[in-house]
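Engineer: Below is the sequence, then the predicted model.
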Amino acid sequence: MSTFATPPGGLPPQTHLTTNGAPARFTQAYAVLPRATMTDIVSSLLPLWEGTRLWVLARPLSGFAETFSQYVVEVAAGGGSQRPEEDPRAEAVLFVTTGTLTLTLDGSDHELTPGGYAYLPAGASWRLRNDGGATATFHWVRKAYEEVEGVAAPEALVTHESAVEAVAMPGTDGAWRTQRFVDPTDLRHDMHVNIVTFEPGGAITFPETHVMEHGLYVLEGKAVYLLNEDWVEVGAGDFLWLRAFCPQACYAGGPGRFRYLLYKDVNRHARLRW
């Protein structure tokens, strides 16, 4: 059974030095928000949610994320929302990391446990509630869906990571694997949220440089990541944002596997004006 990192919350003691641990980085090409930055003091609240707080990891912003927002949401027992999404253009992926949540989608209930995954198309009717006795935590990735005339919108999907095969990348003998929750050739989708796994010593052995923007949350393990010109050590609970065309590579440091939840925008023309 997988165990996933979550924000620590709390507040460091006054004896803690600002130089303790890996520093946060915010550059034109990438950003790194270490787990230690996700304390009580930087959490946020949302209207129409009860017993809930969240950490905003990425949002559309000049010089930062352009295509998506990503939250880590913490829902206390009895908390949740009857109207979670007010933007009819917003599609979403939910990925549960702790606890149990009840997703009501088009009138049907789905129990989401750690590793539970839901794709919610723009305009979907959904509610989310924590009916359990313990706090639950989930990732909420949001994107404005880009319609294409003649291409139908994708339908909702509820599944679990254990039901999705991890496919080895070519020539890696399984040291680098990807769990794709939707078919990458399904052009109805304009974003993918996958889980990427590296065994200890596994690597991306060339600097990937491509048009896709990335949000990357480390679920477990540690690695050294190439971000533009810098090698940065990252570990469970850290978040990385990578701008389009930011060179990237990594080496998994062990002793356990290195896994992350990966967002990317796909399958659409580049915008020629904003």
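Structural biologist: Cool, the structure landed. Numbers count the residues shown, from 1 in each chain.
Engineer: Please make it C-alpha for all contacts and neighbour counts, starting now.
Structural biologist: Fine.
Engineer: So what touches stretch 82-95?
Structural biologist: 48-49, 114-123, 126-129, 138-145, 193 (Cα atoms under 8 Å, 6 or more residues apart in numbering).
Engineer: what helix or strand does the residue nearest to Arg180 when sequence neighbours are not counted sit in?
Structural biologist: The shortest distance from Arg180 to any non-neighbouring residue, by Cα to Cα, 6 or more residues apart in numbering, is to Asn194 (5.1 Å). According to DSSP states H and E, Asn194 maps onto strand 191-198.
Engineer: Figure out how far that strand is from the centre of its chain.
Structural biologist: For strand 191-198, the distance from its own C-alpha centre to the chain's C-alpha centre is 9 Å (Cα atoms, centre = their mean, to the nearest Å).
Engineer: looking just at contacts, which helices and strands does it meet?
Structural biologist: In terms of contacts (3 or more Cα pairs under 8 Å, 6 or more residues apart in numbering; DSSP states H and E), strand 191-198 is packed against strand 176-179, strand 258-265.
Engineer: Tell me what angle it forms with strand 258-265.
Structural biologist: Going by axes from the mean of the first three to the mean of the last three Cα atoms, to 10 degrees, strand 191-198 is angled at 160 degrees with respect to strand 258-265.
Engineer: Got another one to weigh against that:
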Amino acid sequence: MERPSYYAPTGGHPGQEQLLTDRAMFTEAYAVVPKGTMRDIVTSFLPFWEGTRLWVLSRPLSGFAETFSQYIMEIQPGGGSDRPETDPEAEGVIFVVEGAVTLTIGGSIHVLETGGYAYVPPGSDWTLHNRAGPVARFHWIRKAYEAVPGLPAPDPVIANERDIAPTPMPGTEGRWATTRFVDPADLRHDMHVTIVTFEPGGVIPFAETHVMEHGLYVLEGKAVYRLNQDWVEVEAGDYMWLRAFCPQACYAGGPGRFRYLLYKDVNRHMPLSLTRR
């Protein structure tokens, strides 16, 4: 397997000589947040986190993400939190794109290096710190867990992309593949966070139109992506949000692989009233 590459923002600001023109877009069906918008001025901070700032990529909002929030966390050496999650109903996925973090969950200690993945069930007792030295950056995807009577919540999952063979999509000869960190047949999970890989020239050869809401962060490469009725160019460091049923497809532009971290909500009945969500 080719060594993975993971883009992570570092902040800073463009010079005053730069043009304003950019690729940022916000529509009713999708949003594109280019890497160039992730500057120092748009960082946020959280209670009970030391030496940490973050970029908020998506959040539950009318006309925007409905099921999840997604952050890129940046932790300085020695930083972290003994109380990272303040919502007892929130589950989370952590994916490390730079450096390493130490995750303690249920009394077990895990060092997550670059490519490291963790699923944190709702109500977990956990902490997270940067004890390795260099700045650490990771994605933190949060969702209110949708419990089902008679179905237990998932167990914690600790993994690393390098240890998982991608699953090729049928009929693509491996040009389009998905790295899955949990078993798709495990219905305890109500969200999946995966890595989708396209080899140069690989395509989604039809406009996917389906119920899953998506968050896509481009880890590597570039592509032309179909979003609703528009074709947009995206590259490593860009983020896309897609409303449920927004048509989507892509062409991987090369010369290298095109890879993105993908969130989607799965495995639950559709709520019949928004007040019951």
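Structural biologist: In hand now; what should we look at? Just so it is clear, the structure is predicted and the values come from calculations on it, not from any experiment.
Engineer: rewinding a little: if any of the contacts of stretch 82-95 of the first structure are buried, put those into a PyMOL selection.
Structural biologist: Here is the PyMOL command that selects the buried residues among these (16 or more other Cα atoms under 10 Å):
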select buried, resi 49+114+115+116+117+118+119+120+121+122+126+127+128+129+138+139+140+141+142+143+144+145+193
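Engineer: ok, back up a step: rebuild the helices and strands packed on strand 191-198 of the first structure as CSV, extending it with mean neighbour count.
Structural biologist: As requested, those are arranged in CSV below (neighbours: other Cα atoms under 10 Å):
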stretch, mean neighbour count
strand 176-179, 21
strand 258-265, 22
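Engineer: Is it possible to get a markdown table of those that adds distance to Thr209 of the first structure?
Structural biologist: Converted to a markdown table, those look like this (distance: least, Cα to Cα, whole Å):
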| stretch | distance to Thr209 of the first structure |
| --- | --- |
| strand 176-179 | 18 |
| strand 258-265 | 13 |
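Engineer: Could you point out which of those sits nearest Met212 of the first structure?
Structural biologist: strand 258-265 (5.6 Å; Cα to Cα).
Engineer: so how far does that closest one sit from its counterpart in the second structure?
Structural biologist: On superposition with the second structure, the mean distance recorded for strand 258-265 of the first structure (mean Cα distance after the TM-score superposition for the first structure) is 0.2 Å.
Engineer: Surely Trp126 of the first structure is in contact with Thr102?
Structural biologist: No - the pair Trp126 of the first structure / Thr102 is not scored as a contact, 10.3 Å apart, by Cα atoms under 8 Å.
Engineer: if we can go back for a sec, so for Pro60 of the first structure, which of the helices and strands packed on strand 191-198 of the first structure sits nearest?
Structural biologist: strand 258-265 (13.4 Å).
Engineer: That closest one maps to which residues in the second structure?
Structural biologist: The alignment of strand 258-265 of the first structure onto the second structure (TM-score structural alignment) covers residues 258-265.
Engineer: how far out from the middle of the chain is that stretch?
Structural biologist: The answer for stretch 258-265 of the second structure is 6 Å, by Cα atoms, centre = their mean.
Engineer: Please apply the same query to stretch 188-202 of the first structure.
Structural biologist: Offset of stretch 188-202 of the first structure from its chain centre (Cα atoms, centre = their mean): 10 Å.
Engineer: Which residues does that stretch contact?
Structural biologist: Applying Cα under 8 Å, 6+ apart, the contact partners of stretch 188-202 of the first structure are 93, 143, 145-146, 151-154, 174-182, 184, 251-268.
Engineer: gap between the two ends of that stretch?
Structural biologist: Terminal residues of stretch 188-202 of the first structure lie 32 Å apart, using Cα to Cα, to the nearest Å.
Engineer: swap in stretch 155-166 of the first structure?
Structural biologist: Terminal-residue distance, stretch 155-166 of the first structure (Cα to Cα): 23 Å.
Engineer: Of all the helices and strands packed on strand 191-198 of the first structure, which one comes closest to Ala5 of the first structure?
Structural biologist: strand 258-265 (9.9 Å).
Engineer: That closest one - contacts with which helices or strands?
Structural biologist: strand 191-198, strand 214-220.
Engineer: Of those strands, flag the one that's most buried.
Structural biologist: Of all these, strand 214-220 has the most neighbours on average by mean count of other Cα atoms under 10 Å, namely a mean of 25.
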